[in-house]
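In: Here is a sequence together with a model predicted from it:
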Amino acid sequence: MIVVIDYDAGNTANVLRALKKLGVQALLSADPDHIFSAKGLILPGVGAFPAAMAELERRGLVEVIKQAVAEGTPLLGICLGMQLLTETGLEHQETQGFGFIPGVCRQIPHQVGYPVPHMGWNALEVEQETALTPGLEDQSVYFVHSYYTDVPKAYIDVTAQYSLTVPAMIHKDHVYGAQFHPEKSGDVGLGILSKFVALCQ
């Protein structure tokens, strides 16, 4: 069972629809029992870093997720969910993230010709191979974000070019992040979700 973390994150329906298309048994839940028994966890997210962390705290999910990851459960953060994996977010105010991956979530700098938020399809460049990266070189995926994860190179698996080099996928140990929306990225995105599910087995 894959558990999609329920904290009113916004894009859960599309994530669940994508998993169903893959024939994956998935559950939207904030129940600690479901989270601790899951084979893998997906942390989706659309919105602001501080509000997301506040809602996760309000539901008692921050420590639950940390404990599940400490016990070895794979975790995939999507879009804002990936940003929350870092140590600190600078959106609106400085906010502590999960700290699974060293780094800071910063606003994409404004530059002529590169509107913020960054929205649209961008080609991927694989920087280092992981269980999720096979076949991704030069494939295009769908981004919608105003912030990016400023993390050390050692944790950057895939990048995309915008007004800066955007970390598109990051990971440390069994915690993975995708800045783009796999659930909105056609067969390429479904392939990434499928690889994550296989990793969880």
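Out: Sure thing, it's come through.

In: Could you use CA atoms for every contact and neighbour count after this?
Out: OK.

In: What are the contacting residues of stretch 152-168?
Out: With contact meaning CA atoms under 8 Å, 6 or more residues apart in numbering, stretch 152-168 is reached by 101-103, 108-111, 114, 118, 122-130, 133, 148-150, 169-172, 177-180.

In: Mind checking which of these are buried?
Out: 101-103, 108, 118, 122, 124-127, 133, 148-150, 169-171, 177-180 (16 or more other CA atoms under 10 Å).

In: In the protein, which strand is the longest?
Out: As assigned by DSSP state E, the longest strand anywhere in the chain is strand 165-172.

In: which other residues reach stretch 57-68?
Out: 7, 30, 32, 35, 36, 53, 56, 98.

In: Of all the residues in the longest helix along the chain, which ones are buried?
Out: With DSSP state H setting the assignment, residue counts place helix 186-200 as the longest helix in the chain. Buried residues in helix 186-200, defined by neighbour count with 16+ other CA under 10 Å: 188, 189, 190, 191, 192, 193, 194, 196, 197, 200.

In: Next: stretch 128-147.
Out: 132, 133, 136, 140, 141, 142, 143, 144, 145, 146, 147.

In: One more: stretch 43-60?
Out: 43, 44, 45, 46, 48, 49, 50, 52, 53, 56.

In: Can you give me the first-to-last residue distance of stretch 142-158?
Out: 14 Å (CA to CA, to the nearest Å).

In: this is the other structure I want to compare:
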Amino acid sequence: MANTHVAVIDYGMGNLHSVAKALEHVGARHVELTSDPQIILAADRVVLPGVGAIRDCVSELRQLGLDEVVRQVATQKPLLGVCVGMQMLLEHSEENGGVDGLGLFPGKVKFFGNELQEEDGTRLKVPHMGWNQVKQTLDHPLWHRIEQDARFYFVHSYYGVPTRQTQLAGRCHYGVDIAAALAQDNVFATQFHPEKSHTNGLQLLQNFLAWDGRW
């Protein structure tokens, strides 16, 4: 794990440095922020971060030709998507009037709405910002040593709805049920920010460094 080469995809959007520092904190010795397809494809593991508007994220990714690189990585080695990085892996988002994603996971990204509330009528703020418990729905290596219903940090106004429940690795509730994590083959993606989630998030990143893509 100590010598693993992690490429954090730099497409001009995303919380790159905080992700990189968190990976280094849990033991990664070679973390590279890069938009070079050759470096990304040569890495042992790849992280796709993302913050902000999905339209801008997808546009920049495609302009650099990195959408196809992500698809290729998804067939070859461990890939971790984070926040908008997870949303981009779905087929379509309602954000910005409708944006097509990369389609690695069948499903869509929906807006919480301006009148979000719990069943008892409690009004909820949008964006969903803060700590929330995550129910693990798959027995996955990235949950190793993380307790059921552990708390992670979220910041988002849109949430993923996967078509296949077999790809739902974790969920939480904020007015509606949210896909907190998705998994398929060697791809794992989180709506929450592991790099901002203290002990539980750092454990997940450490698990990612040790993961060979099989489970």
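Out: Arrived safely, thanks for sending. Since this is a predicted model, take the numbers as computed values, not measurements.

In: so where in structure 2 does the longest strand of structure 1 end up aligned?
Out: Mapped onto structure 2 using TM-score structural alignment, strand 165-172 of structure 1 spans residues 177-184.

In: what about the matching stretch, how far off from structure 1?
Out: Here stretch 177-184 of structure 2, set against structure 1 after superposition, deviates by a mean of 0.9 Å using mean CA distance after the TM-score superposition for structure 1.

In: what about residue 126 of structure 1, distance to residue 201 of structure 1?
Out: In terms of CA to CA, residue 126 of structure 1 sits 24 Å off from residue 201 of structure 1.

In: helices and strands around the longest helix of structure 1, which ones?
Out: helix 12-21, strand 140-145 (3 or more CA pairs under 8 Å, 6 or more residues apart in numbering; DSSP states H and E).

In: Sort out for me which of the contacts of stretch 152-168 of structure 1 are in helices.
Out: Secondary structure defined by DSSP H assigns none of the contacts of stretch 152-168 of structure 1 to helices.

In: all strands for structure 1, in order.
Out: 2-5, 26-29, 40-43, 75-78, 88-89, 95-96, 104-107, 118-123, 125-126, 140-145, 147-150, 156-161, 165-172, 175-178.

In: how close does the residue sitting furthest away from the middle of structure 1 get to residue 181 of structure 1?
Out: The centre of structure 1 is farthest from one residue, residue 112, which by CA atoms, centre = their mean lies 27.6 Å away. Look at residue 112 of structure 1 and residue 181 of structure 1: by CA to CA, they are 25 Å apart.

In: Residue 43 of structure 1 now?
Out: Computed as CA to CA, the residue 43 of structure 1 to residue 181 of structure 1 distance reads 12 Å.

In: Please enumerate the shared neighbours of these two.
Out: Joint contacts of residue 43 of structure 1 and residue 181 (CA under 8 Å, 6+ apart) are residue 78.

In: so what's whatever residue of structure 1 lines up with residue 127 of structure 2 up against?
Out: The alignment partner of residue 127 of structure 2 in structure 1, by TM-score structural alignment, is residue 117. By CA under 8 Å, 6+ apart, the contact set of residue 117 of structure 1 is 108, 144, 145, 146, 147.

In: Same question for residue 5 of structure 2.
Out: 28, 29, 30, 31, 32, 43, 44, 45.

In: Highest neighbour count among the residues you listed?
Out: residue 45 (26 neighbours; other CA atoms under 10 Å).

In: mind listing what that one touches?
Out: Counted by CA under 8 Å, 6+ apart, residue 45 of structure 2 has contacts 4, 5, 6, 7, 77, 78, 79, 209.

In: Can you tell me the residue that sits opposite it in structure 1?
Out: Checking TM-score structural alignment: residue 45 of structure 2 goes with residue 40.

In: roughly how far apart are its match and residue 166 of structure 1?
Out: 26 Å.

In: Nearest spatial neighbour of residue 189 of structure 1, chain-adjacent residues omitted?
Out: Among residues not flanking residue 189 of structure 1 along the chain, residue 182 sits closest, at 3.8 Å (CA to CA, 6 or more residues apart in numbering).

In: can you count the residues close to the one you found?
Out: Residue 182 of structure 1 has 23 neighbours, counted by other CA under 10 Å.

In: any idea which residue sits dead centre in structure 2?
Out: Central residue of structure 2 (CA atoms, centre = their mean): residue 82, 2.4 Å from the mean position.

In: who's in contact with that one?
Out: 47, 48, 49, 50, 189, 190, 191, 192, 193, 194.

In: Make TSV from the residues you listed and add distance to residue 90 of structure 2 to it.
Out: Formatted as TSV, the contacts of residue 82 of structure 2 follow (distance: CA to CA, whole Å):
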residue	distance to residue 90 of structure 2
47	16
48	13
49	14
50	14
189	10
190	12
191	12
192	16
193	18
194	19
